[in-house]
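Undergrad: Sequence first, predicted model second:
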Amino acid sequence: MPWTQTPVGAQQWVPPHPRSIDELKAAAADCHGCELNENATQTVFGRGAPHAKIVFVGEQPGDVEDRHGLPFIGPAGRLLREAVDDAGIDPADLYITNSVSHVPRCRRD
């Protein structure tokens, strides 16, 4: 089915010269650039060390993450924490996020 209108996109919500992750986080909380936010309870923004050398990027937040507003705290988060512990990586050296900040409609209960 062809688009009847051009998707808005997130460009208008992204600050032109963000100076911090906190500034981007605040902008993401107000973003309505796509339909993903329609069924989400909140934005699930990344967390961790801003200058981390190791970044884990998931596909999308799950329902647990959506309810709490934090990435990787549900079942995938438990698996990630085990893997990080097994690898001997200090969690303080990581940044974890998802490629999108809302739970897609097909994933909501």
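TA: Perfect, I can see it now.
Undergrad: CA atoms for contacts and neighbours, from now on please.
TA: OK.
Undergrad: Tell me if Leu80 really is in a helix.
TA: Yes: looking at Leu80 with DSSP: H, G, I helix; E, B strand; the rest coil, it is inside a helix.
Undergrad: and it, how many neighbours?
TA: Using other C-alpha atoms under 10 Å, Leu80 has 16 other residues around it.
Undergrad: next, the one to line up against it:
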Amino acid sequence: MTRKYLVVYEWAGKNFSGYSPDVLGCVSTGKTLPTMRKNMKEALESHLQWMFDDGDPLPEAMAKTVEYDDEDEGSPYPAGYYFVVEKLEVTLPSRKKHSSTKRSTRSRKAA
């Protein structure tokens, strides 16, 4: 099963940083936009898996937009700074059947 989360990638001159407004605490970085997308997908899937393993509810994909106010004279964003906002499809964790592993027992021969 998959879900599409809104993600925001911010270019700051040397690399991208990314986050999803719906999945608090999950962030990633990447030198290029394709690398950023790959890293963010891995970060989201890992974060959701940890939440699932801990029994926490998975966040719904609710965000539809993000707002930035760069009209102010004192904008904190330097020239060349830009954002990419898109939906990123990730695979949701599912219950995996754990296979029982049999321990091998070695018998020792008396010398």
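TA: Now that the structure is in, tell me what you want to look at. This one's a predicted model, so the numbers in the text were calculated from it and none came from an experiment.
Undergrad: What does the TM-score come to for these two?
TA: Once superposed, the chains reach a TM-score of 0.29 (TM-score structural alignment, normalised by the length of the first structure), with 56 aligned residues with a C-alpha RMSD of 4.5 Å.
Undergrad: Secondary structure element holding Val57 of the first structure?
TA: Using DSSP states H and E, Val57 of the first structure sits within strand 54-58.
Undergrad: what helices or strands is that strand leaning on?
TA: Packing partners of strand 54-58 of the first structure (3 or more C-alpha pairs under 8 Å, 6 or more residues apart in numbering; DSSP states H and E): strand 94-98.
Undergrad: by contact count, what packs against the strand it packs on?
TA: Looks like strand 94-98 of the first structure contacts strand 47-48, strand 54-58 (3+ C-alpha pairs under 8 Å, 6+ apart).
Undergrad: I'd like these laid out as a markdown table, including distance to His68 of the first structure.
TA: Listed next are those as a markdown table, based on distance: least, C-alpha to C-alpha, whole Å:
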| stretch | distance to His68 of the first structure |
| --- | --- |
| strand 47-48 | 13 |
| strand 54-58 | 16 |
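Undergrad: Which one, of the ones you listed, ends up nearest to Gly77 of the first structure?
TA: strand 54-58 (9.8 Å; C-alpha to C-alpha).
Undergrad: How many residues are close by Ile96 of the first structure?
TA: Neighbour number of Ile96 of the first structure under other C-alpha under 10 Å is 21.
Undergrad: Contacts only, for the closest residue to it other than its chain neighbours.
TA: Closest residue to Ile96 of the first structure apart from its sequence neighbours, by C-alpha to C-alpha, 6 or more residues apart in numbering: Phe56 at 4.8 Å. Each residue near Phe56 of the first structure by C-alpha atoms under 8 Å, 6 or more residues apart in numbering is listed here: 94-98.
Undergrad: Thanks a lot, catch you later.
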